[in-house]
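1. structure here, sequence nowhere to be found:
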């Protein structure tokens, strides 16, 4: 019989993945207030920013300033897609780097103008150097279930890409339902394969809530042995290179569900909603997630 874990870890991706697709530019000061509020809630792992071309993702143009000013708490990731981005991240003091590759060739070409195989060839020496230097490496696996251009993705292709990263010695695999099409049975099946194949690697599930199945998919992933989940405060997010991809699953809704099931996250829900309130005034769309709506009505 399945028994629930006593603890789960939330990796907050709001400051990076949540804001990257926001049409209104959020100032550095307000981003820092958001990050501080999230830290006060008890979040210990967070994606702060990304070192990407501001031409393509203008919201992340202040990455160096964010790294210089954000209070250091727990494990702080930055996303870096290539050698130039990785070098800039390291020069800014990053000690945990996230790299990303799409299982689907079409998505990868749209995202970084390389096939999946070309991306992996370019990343292999970079990951090797990062591990030599003692840097924590998180590999983000996009379109692990479905691709907006190709449809269903073969689970074996996802597993093969994960295996390559594990063989390189990465510390964590973040496996993403990028366009929010996965169903709970698919979540369970894929994460069961991954957790059994790579028991010594941190496995994180990353769900978007496009079709309102993210919480169900998280519950299914729990059954498969996953205890780490990416989420975005306020349900902020979406992928600029994946048509139709709406926000990430909301951190406050994930925390509420886990706490109701007796799974501790170390996160204070009221403080978390307070952080969402801080950023809501500076984004283009009102936050309408379940727990945040209750919080606002109560306040």
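-> Yep, that arrived. Just so you know, these numbers come straight off a predicted model, no measurement behind them.

2. hey, let's count contacts and neighbours off CA atoms from now on
-> Fine.

3. all strands of the stretch 101-250 of the chain, in order?
-> Listed in chain order, the strands of the stretch 101-250 of the chain (DSSP state E, counting those that start in this stretch) span 136-142, 146-147, 151-152, 172-177, 202-207, 228-231.

4. how distant is the fourth one from the center of its chain?
-> Between the centre of strand 172-177 and the centre of its chain there are 8 Å (C-alpha atoms, centre = their mean, to the nearest Å).

5. also the first one?
-> When distances are taken as C-alpha atoms, centre = their mean, strand 136-142 is centred 9 Å away from the chain's centroid.

6. which elements pack onto it?
-> strand 96-102, helix 116-132, helix 155-168, strand 172-177 (3 or more C-alpha pairs under 8 Å, 6 or more residues apart in numbering; DSSP states H and E).

7. can I get those in a markdown table including mean neighbour count and distance to residue 15?
-> Output for those, formatted as a markdown table (neighbours: other C-alpha atoms under 10 Å; distance: least, C-alpha to C-alpha, whole Å):
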| stretch | mean neighbour count | distance to residue 15 |
| --- | --- | --- |
| strand 96-102 | 23 | 14 |
| helix 116-132 | 16 | 23 |
| helix 155-168 | 17 | 25 |
| strand 172-177 | 24 | 17 |
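
8. quick check, residue 213 in contact with residue 183.
-> Yes - using C-alpha atoms under 8 Å, residue 213 is in contact with residue 183, at 6.8 Å.

9. about what we covered before: got TSV for the strands of the stretch 101-250 of the chain, with distance to residue 24 too?
-> Shown next, in TSV, are the strands of the stretch 101-250 of the chain (distance: least, C-alpha to C-alpha, whole Å):
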stretch	distance to residue 24
strand 136-142	25
strand 146-147	27
strand 151-152	31
strand 172-177	25
strand 202-207	24
strand 228-231	21
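
10. then this one, side by side with the first:
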């Protein structure tokens, strides 16, 4: 394994928690700059109700504004048939359906039980196929729920099997509140690989407690090669108390490159986009690489402070 695929989720999962509307033109500009830096998979927006997530009410405009280049894949969350019709009209080629691993979070996140959420998803497979799109599944609170506590492997496997029965073969595992640990990551990934070997896994970690990159390393050791992250470490879930930002794309790419793994991403260019996003939001973002230089950066001795005496 020497090539890692990163999906940039800053435009969707990153911005959805922002209370002030981030201008559509800025979303498009950031998206195009990310593509120029080598990101070729963006979860660009969501076709949820604008009333539920006003920040993403401009979904069609954002999708239409990001310039197509060879190999670029734009993804969007598609919660139901109404969202599917919008995704079809916008010509989105990867739809992401979502369900929660616990009943409480399902009620908070989608105002429905798990069973009802899955029933809403069932028609999406045929609709995606008719639109020439691929349907992915995602599991929110795959490790812990802010309302019910630790989530068992069996709960996640239940959802994974339900998705599999619908013909879905790509599954995103969301560490929604940033509570996963390396041991649990390895256990969950290994269990899913054993039970559903033809299901591709994408790991989505939040860095609430500073364990995000450690969890990435554990995922790599378990054989995962697809991860999600957000520019600047932006993000959080408005329907999960205590959820803070995603692992930052800058820090993730930096780690992977140090480990000798390829991403196809230009790290200095990516850091530049992160600094631009930071300036447009008007506040510092959590990414470490926005505060420090990449490992290997050298400094001029003559310009450095020296001890006296």
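-> Arrived safely. Predicted, not measured: the structure shown is a model, and the values here were computed from it.

11. ok so, going back, so can I have a markdown table of the helices and strands packed on strand 136-142 of structure 1 showing distance to residue 243 of structure 1?
-> Formatted as a markdown table, those follow (distance: least, C-alpha to C-alpha, whole Å):
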| stretch | distance to residue 243 of structure 1 |
| --- | --- |
| strand 96-102 | 15 |
| helix 116-132 | 19 |
| helix 155-168 | 21 |
| strand 172-177 | 13 |
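
12. please enumerate the helices of structure 2.
-> Ranges of helices in structure 2, per DSSP state H, are 24-36, 59-65, 81-89, 103-110, 114-121, 124-130, 153-165, 182-195, 212-221, 249-258, 267-281.

13. mean distance between the fourth one and structure 1 after superposition?
-> Using mean C-alpha distance after the TM-score superposition for structure 1, helix 103-110 of structure 2 ends up 0.6 Å from its aligned counterpart in structure 1, as a mean over the superposed pairs.

14. what are the contacting residues of that helix?
-> Outside helix 103-110 of structure 2, the residues within contact range by C-alpha atoms under 8 Å, 6 or more residues apart in numbering are 99-100, 112-114, 117, 141, 145-148, 239-240.

15. same check, this time on the second one
-> The set of residues external to helix 59-65 of structure 2 that reach it, using C-alpha under 8 Å, 6+ apart, is 24-25, 27-28, 44-47, 74, 86, 90, 92.

16. report the aligned residue range of structure 1 for that helix.
-> Using TM-score structural alignment, the residues of structure 1 aligned to helix 59-65 of structure 2 are 63-69.

17. ditto for the fourth one
-> Aligned by TM-score structural alignment, helix 103-110 of structure 2 corresponds to residues 105-112 of structure 1.

18. gap between that stretch and the chain center?
-> 18 Å.

19. what's the closest of the contacts of helix 59-65 of structure 2 to residue 222 of structure 2?
-> For the contacts of helix 59-65 of structure 2, the residue nearest residue 222 of structure 2 by C-alpha to C-alpha is residue 74; the value is 27.1 Å.

20. just give me the match in structure 1 for that closest one.
-> Checking TM-score structural alignment: residue 74 of structure 2 goes with residue 76.

21. how far away is the nearest residue to its match once chain neighbours are set aside from residue 116 of structure 1?
-> Leaving aside its sequence neighbours, residue 76 of structure 1 sits nearest to residue 46 (C-alpha to C-alpha, 6 or more residues apart in numbering; 5.1 Å). For residue 46 of structure 1, the distance to residue 116 of structure 1 (C-alpha to C-alpha, to the nearest Å) stands at 26 Å.

22. just residue 291 of structure 1 next, same as before
-> 38 Å.

23. also residue 214 of structure 1?
-> 26 Å.

24. then residue 145 of structure 1?
-> 15 Å.

25. and if you look at residue 284 of structure 1?
-> 33 Å.

26. ok, and what's touching stretch 254-262 of structure 2?
-> Here stretch 254-262 of structure 2 has contacts from 1-4, 213, 263, 267, 294, using C-alpha under 8 Å, 6+ apart.

27. how does it look with 7 Å?
-> 2-4 (C-alpha atoms under 7 Å, 6 or more residues apart in numbering).

28. looking at those residues, which is nearest residue 196 of structure 2?
-> Once C-alpha to C-alpha is applied, the member of the contacts of stretch 254-262 of structure 2 that ends up nearest residue 196 of structure 2 is residue 4, at 21.0 Å.

29. in this structure the closest one contacts residue 263, no?
-> Yes - judged on C-alpha atoms under 7 Å, residue 4 of structure 2 makes contact with residue 263 at a distance of 5.3 Å.

30. quick revisit: nearest to residue 194 of structure 1 among the strands of the stretch 101-250 of structure 1 would be which one?
-> Nearest of those (C-alpha to C-alpha): strand 202-207, 7.8 Å.

31. quick one: the residues in structure 2 that that closest one pairs up with.
-> Going by TM-score structural alignment, strand 202-207 of structure 1 sits over residues 200-205 in structure 2.

32. average offset of that stretch relative to structure 1?
-> Stretch 200-205 of structure 2 sits 0.7 Å off on average (mean C-alpha distance after the TM-score superposition for structure 1).

33. from the chain's centre, how far out does that stretch sit?
-> 8 Å.

34. which residues sit against that stretch?
-> Contacts of stretch 200-205 of structure 2 (C-alpha under 7 Å, 6+ apart): 169-175, 178, 212, 224, 226-229, 246-247.

35. show me what residue 41 of structure 1 lines up with in structure 2.
-> So residue 41 of structure 1 corresponds to residue 37, using TM-score structural alignment.
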